[in-house]
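> the amino acid sequence is not available; the structure is as follows:
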């Protein structure tokens, strides 16, 4: 009898580990990512470079220049200059957030504004949940705003 118990218990544990996870609460995760994006943006407004770095994944890729910045250290080194001076050179805020049904990745996007409040670009970021409730940016790309009416066909 004891031998059967020794076999049944590990089998039950293994089966439980293979059971699908309950579905993520997408609305709650969307609020969580939105709050994380806003907190990330506030690091620029507060001129808090140390806090900015805590939102970066070790694998972060920021694309917006000549070549993508790869890795947390490279992103931080390139962005350090944006935190110098009393006034932030730009600000951003999310106006859309979407989270995968699995709750592991999210996309955020929104306007980037100059110090006078004029929209100068849009950002798009991909966030990864690296621990429960802990989102870090893995991809970020800024795009200049197009004045499409001024362009000729």
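Right, received. Where do you want to start? All values reported here derive from a predicted model rather than from experimental measurement.
> every contact and neighbour count from this point should use C-alpha atoms.
OK.
> and the longest strand along the chain, what does it pack against?
In the chain, with assignment by DSSP state E, the single longest strand is strand 119-131. With contacts taken as 3 or more Cα pairs under 8 Å, 6 or more residues apart in numbering; DSSP states H and E, strand 119-131 sits against strand 105-113, strand 134-144.
> this structure: helices as residue ranges?
Secondary structure of the chain, counting by DSSP state H: helices at 2-18, 26-45, 49-54, 72-79.
> so residue 105 sits right up against residue 129, yeah?
Yes. Between residue 105 and residue 129 there is a contact under Cα atoms under 8 Å: 6.3 Å.
> need the residues touching each of these two.
Here residue 105 and residue 129 share no contacting residue, scored by Cα atoms under 8 Å, 6 or more residues apart in numbering.
> residues in contact with residue 120?
Residue 120 neighbours (Cα under 8 Å, 6+ apart): 111-114, 144-145.
> one more structure, for comparison:
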């Protein structure tokens, strides 16, 4: 009987913040692979910042959605990424997700050009998880 209770308690426990963000990061990437701008927008916190390590960070969900529209459309380039590491703050309200990305563009010569890099996303728990910042 005690074993059954332990199994039931385990199966109803909420996933950890790292598991939740792992799943959200994969869904976020899928929104781009699926060219779904509406789904992409749902992952952005209103005060999100993208390209934080650049000279011109993009601030706010609306500006990010606009800047990323060609990427999400996927006509001139394709972007894909997967989390490799997901680490939560001690209180579980902030989570860093990072891993490799693959960017494929097509040059004027028609040849595919592939760039492999590393992304980082900071997720913040609010009503739901939202991207607070991405690099």
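Ah, there it is. Since the structure is predicted, the reported quantities are computational estimates derived from the model, not experimental observations.
> neighbours of the alignment partner in the first structure of residue 84 of the second structure, how many?
Using TM-score structural alignment as the criterion, residue 84 of the second structure maps onto residue 95 of the first structure. Using other Cα atoms under 10 Å, residue 95 of the first structure is surrounded by 10 other residues.
> can you put the helices of the first structure in CSV and add distance to residue 88 of the first structure?
Formatted as CSV, the helices of the first structure follow (distance: least, Cα to Cα, whole Å):
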stretch, distance to residue 88 of the first structure
helix 2-18, 48
helix 26-45, 6
helix 49-54, 11
helix 72-79, 12
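> residue 89 of the first structure is nearest to which of those?
When the helices of the first structure are compared by Cα to Cα, helix 26-45 sits nearest residue 89 of the first structure, at 8.7 Å.
> list the buried residues of the closest one.
29-30, 32-34, 36-37, 39-45 (16 or more other Cα atoms under 10 Å).
> which elements pack onto that helix?
Helix 26-45 of the first structure packs on helix 49-54, strand 91-92, strand 96-99, strand 105-113, going by 3+ Cα pairs under 8 Å, 6+ apart.
> okay, the angle between that helix and strand 105-113?
40 degrees (axes from the mean of the first three to the mean of the last three Cα atoms, to 10 degrees).
> other residues contacting helix 26-45 of the first structure?
By Cα under 8 Å, 6+ apart, helix 26-45 of the first structure touches 49, 51-52, 55, 82-83, 87-88, 91-94, 97-101, 103, 106, 108, 127, 133, 135.
> the same query, at a cut-off of 7 Å, please.
Outside helix 26-45 of the first structure, the residues that touch it by Cα atoms under 7 Å, 6 or more residues apart in numbering are 49, 51-52, 55, 83, 88, 91-94, 97-99, 101, 103.
> hmm, which of those residues are the buried ones?
With neighbours counted using 16+ other Cα under 10 Å, the contacts of helix 26-45 of the first structure contain these buried positions: 49, 52, 55, 83, 88, 91-94, 97-99, 103.
> residue in the first structure paired with residue 70 of the second structure?
Match for residue 70 of the second structure (TM-score structural alignment): residue 81.
> can you check residue 18 of the second structure too?
In the first structure, residue 18 of the second structure lands on residue 30 (TM-score structural alignment).
> buried among the contacts of residue 120 of the first structure? Make that a ChimeraX selection.
Of those, the buried ones go into a single ChimeraX selection, burial set by 16+ other Cα under 10 Å:
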select :111,112,113
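> conserved subset of the contacts of residue 120 of the first structure in the second structure?
Cross-checking the contacts of residue 120 of the first structure against the second structure gives 111-114 as conserved contacts, using both residues aligned by TM-score structural alignment, their matches' Cα atoms under 8 Å.
> can you pick out the most distant pair from the residues you listed?
The distance between the two most remote of these (Cα to Cα) is 10.0 Å, for 111 and 114.
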